[in-house]
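K.L.:
the following comprises the amino acid sequence and a computationally predicted model.
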Amino acid sequence: MAYPRTKRISEEIKKVVSKLILQDIKDPRVTSLVSVVDVDVTSDLKYAYVYISVLGSEKNNTLDGLKNASGFIRREVGKQIKLRYTPEIIFKLDESIEKGIHMSRLIQNLHLQKENDENE
């Protein structure tokens, strides 16, 4: 169960990291097609798991670029959010959007197949 404080901190980190990715990270591997889906901060505030979604095929390359910039991102998060201890930023790929699209296609194909079977 997420406590209200960790939930607030997660939301603040999400805002800061999203802004940093859009405006401040100059790594060519990190494109503008990256979005922060969710941030999960552990209850001891030592780690912040940042779930990202990447549009396109360069997912691992983008993830490597973000991992490379994690020190910079952590420092900026520490400057912008007043915490006694700044959590370590850990990036993870969130593939729920791709899974949702895949499920939608499967359902659509089933509907088309059902219509074809009824018309025969």
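P.N.:
Perfect, I can see it now.
K.L.:
contacts, neighbours, all on C-alpha from now
P.N.:
Fine.
K.L.:
would you map the helices across this structure?
P.N.:
Counting by DSSP state H, the chain has helices at residues 4-23, 59-68, 70-80, 96-119.
K.L.:
so which of the ones you listed is nearest I52?
P.N.:
helix 59-68 (8.5 Å; CA to CA).
K.L.:
second structure follows, compare the two:
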Amino acid sequence: RSPEIAEAFITITQVIMSPDLKYATVYLMTLNGKNLGVILEQLNAEKWVFKKLVAAKLKLRFTPDINFRVDDTFEEADRINKLMNDPKVKADIEKASDEDEGELV
């Protein structure tokens, strides 16, 4: 219903259900990351629409409460990759590797 959501390319990357199936956390990302905060806010404000759709499809005693969150997996992986490629970190890894080779097992 909102123009930001209608114009966005949203990908749901993961849905995690609580063990009792009462809560669903939906992780998503957008193609370009624009308006992500606004989109997330609006999706959470309109989550009753999704809850109604889920209720119509599933035969559960309770319809799960849906919470939308940003999937930052790729950003975190990129951060770790940059860290691992840092010359100081590479030197520390090589030094630790050389020290491990010198130890007797």
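P.N.:
The structure has been received and is ready for your questions. In this text, all values refer to a predicted model and were calculated from it rather than measured experimentally.
K.L.:
whatever residue of structure 1 lines up with F50 of structure 2: what's it in contact with?
P.N.:
Aligned against structure 1 by TM-score structural alignment, F50 of structure 2 finds its counterpart in I73. Contact analysis of I73 of structure 1 by CA atoms under 8 Å, 6 or more residues apart in numbering lists 17, 20, 89.
K.L.:
relative to L36 of structure 2, how far out is the residue nearest the centre of structure 2?
P.N.:
Nearest to the mean C-alpha position of structure 2, by CA atoms, centre = their mean, lies D71 at 1.9 Å. As for D71 of structure 2, its distance to L36 of structure 2 is 11 Å (criterion: CA to CA, to the nearest Å).
K.L.:
need the residues touching each of these two.
P.N.:
Common neighbours of D71 of structure 2 and L36 (criterion: CA under 8 Å, 6+ apart): M29.
K.L.:
pretty sure L21 of structure 2 contacts I66?
P.N.:
No. The pair L21 of structure 2 / I66 is not scored as a contact, 10.6 Å apart, by CA atoms under 8 Å.
K.L.:
looking only at neighbour counts, state which of those two leads.
P.N.:
Each of L21 of structure 2 and I66 has its neighbours counted (other CA atoms under 10 Å); I66 has more, 21 against 14.
K.L.:
aligned to the more buried one, what sits in structure 1?
P.N.:
Using TM-score structural alignment as the criterion, the counterpart of I66 of structure 2 in structure 1 is I89.
K.L.:
would you quantify the distance from the nearest residue to that match once chain neighbours are set aside to D40 of structure 1?
P.N.:
Nearest residue to I89 of structure 1 in three dimensions, chain neighbours excluded: A48, at 5.0 Å (CA to CA, 6 or more residues apart in numbering). According to CA to CA, A48 of structure 1 and D40 of structure 1 sit 6 Å apart.
K.L.:
who touches both of these two?
P.N.:
Common contact partners of A48 of structure 1 and D40 (CA under 8 Å, 6+ apart): S10.
K.L.:
show me which of those two is the more surrounded one.
P.N.:
It is A48, of A48 of structure 1 and D40, that has more neighbours when counted by other CA under 10 Å, with 23 against 20.
K.L.:
so what corresponds to that one in structure 2?
P.N.:
In structure 2, A48 of structure 1 lands on A24 (TM-score structural alignment).
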